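Novice: Sequence plus the predicted model coming up.
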Amino acid sequence: MSDLGDTTDDERFFLHGGRRWQKTDPSLPDDVRIRLMSHLGRGRSGVRNSAKGDDGGALPRARRTVQLAKEGLGERGTPWWEQSADERAARWTRALKELDALRPGRPGRSEGATDGH
């Protein structure tokens, strides 16, 4: 992983709806990015679906999933260009571990987990 401290604002942010948003960390390995995007999609779907009839716990879980996925992607939290390679890897590893724990028994879960089969 390279040092990303010299990236430009064009590489760090994008504009949407008149707001500036952090871009995804470009140093994410493809498999990690795919897993985080999958969690993000499920989280967003959960937010949308639970707004129609929340059981009391679905909406907070879905929002937590979105937050963790965005943090893992580097789109929220400490800017990825201010983190070392080790800090960036720890960020996405921590996010995936927590996201996988929110979905026990699912593919892509933390190593060593079992689904009881």
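Specialist: Here it is on my side, so go on.

Novice: switch to C-alpha atoms for all contacts and neighbour counts from now on
Specialist: Will do.

Novice: what's the residue closest to the geometric middle of this protein?
Specialist: In the chain, the C-alpha nearest the mean C-alpha coordinate belongs to A69, at 1.7 Å (C-alpha atoms, centre = their mean).

Novice: Which other helices and strands does the longest helix along the chain contact?
Specialist: Under DSSP state H, the helix in the chain containing the largest number of residues is helix 30-50. Contact here means 3 or more C-alpha pairs under 8 Å, 6 or more residues apart in numbering; DSSP states H and E; on that basis helix 30-50 packs against helix 58-73, helix 85-102.

Novice: ranking the ones you listed by burial, who's on top?
Specialist: Burial of those is given as mean neighbour count (mean count of other C-alpha atoms under 10 Å); helix 58-73 ranks first at a mean of 22.

Novice: Comparison target below:
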Amino acid sequence: MSTQRYPDTPDGRYFVVRGRLWRKSNAALPEKDRAALVKQLMDARRALRGSPAQAQSDAAHAAVDQAKTALGERGPVWWTDGAPDYNRKMVKNTPYADWFAGLTATAD
């Protein structure tokens, strides 16, 4: 494997974890907005750890989803070239397969 633990695809849209693509945040987000959204996301995740009541848990899950959608990691894609979304797909079943195979071949 590459020396990078979670390699980014060449187009910067995804990173790979255990052979699966995960959509990255929108690279065009201003840093101030990104920082605020990441803070919201982390606050919501912390709320999930300490929320035994179902209503609190539901609200925390909704807050996580809202932050991830605002970051561009969920919902409509943030790129504008019409390329499909391969979020959560196995990289071997996508157009990134040859690129990823090349990473693993160079590590051997």
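Specialist: Cool, got the structure. Nothing here was measured: the structure is a model prediction, and the numbers come from that model.

Novice: Quantitatively, what TM-score do the chains reach?
Specialist: After superposition, the two chains reach a TM-score (TM-score structural alignment, normalised by the length of the second structure) of 0.61; 73 aligned residues with a C-alpha RMSD of 1.8 Å.

Novice: for the longest helix of the first structure, which positions count as buried?
Specialist: Counting neighbours by 16 or more other C-alpha atoms under 10 Å, one finds that the buried residues in helix 30-50 of the first structure are 32-33, 35-37, 39-40, 43-44, 46-47, 50.

Novice: Need the max-distance pair from those.
Specialist: Spanning the widest gap among the buried residues of helix 30-50 of the first structure are V32 and S50, at 26.6 Å by C-alpha to C-alpha.

Novice: coming back round to it: touching the longest helix of the first structure from outside, list them.
Specialist: Contact partners of helix 30-50 of the first structure, identified using C-alpha atoms under 8 Å, 6 or more residues apart in numbering, comprise 58-59, 62-66, 69-70, 72-73, 92, 96, 99, 108.

Novice: Between those residues, which sits nearest D9 of the first structure?
Specialist: Ranked by distance to D9 of the first structure (C-alpha to C-alpha), the contacts of helix 30-50 of the first structure are led by L73 at 17.3 Å.

Novice: what's the burial count for A97 of the second structure?
Specialist: A97 of the second structure is flanked by 14 other residues according to other C-alpha atoms under 10 Å.

Novice: What lines up with V66 of the first structure in the second structure?
Specialist: Aligned counterpart of V66 of the first structure in the second structure: V64 (TM-score structural alignment).

Novice: Would you mind measuring from its match to W79 of the second structure?
Specialist: Using C-alpha to C-alpha, to the nearest Å, V64 of the second structure is found at 22 Å from W79 of the second structure.

Novice: What of A47 of the second structure?
Specialist: 31 Å.

Novice: Same check on A101 of the second structure?
Specialist: Look at A101 of the second structure and W79 of the second structure: by C-alpha to C-alpha, they are 25 Å apart.

Novice: and what of R45 of the second structure?
Specialist: The gap separating R45 of the second structure from W79 of the second structure is 26 Å, by C-alpha to C-alpha.

Novice: Q54 of the second structure now?
Specialist: Using C-alpha to C-alpha, we find Q54 of the second structure at a distance of 36 Å from W79 of the second structure.

Novice: swap in K68 of the second structure?
Specialist: K68 of the second structure sits 16 Å away from W79 of the second structure when distances are taken as C-alpha to C-alpha.

Novice: go on, E73 of the second structure?
Specialist: Using C-alpha to C-alpha, E73 of the second structure is found at 11 Å from W79 of the second structure.

Novice: Between these two, which contacts overlap?
Specialist: By C-alpha under 8 Å, 6+ apart, the residues touching both E73 of the second structure and W79 are N26.
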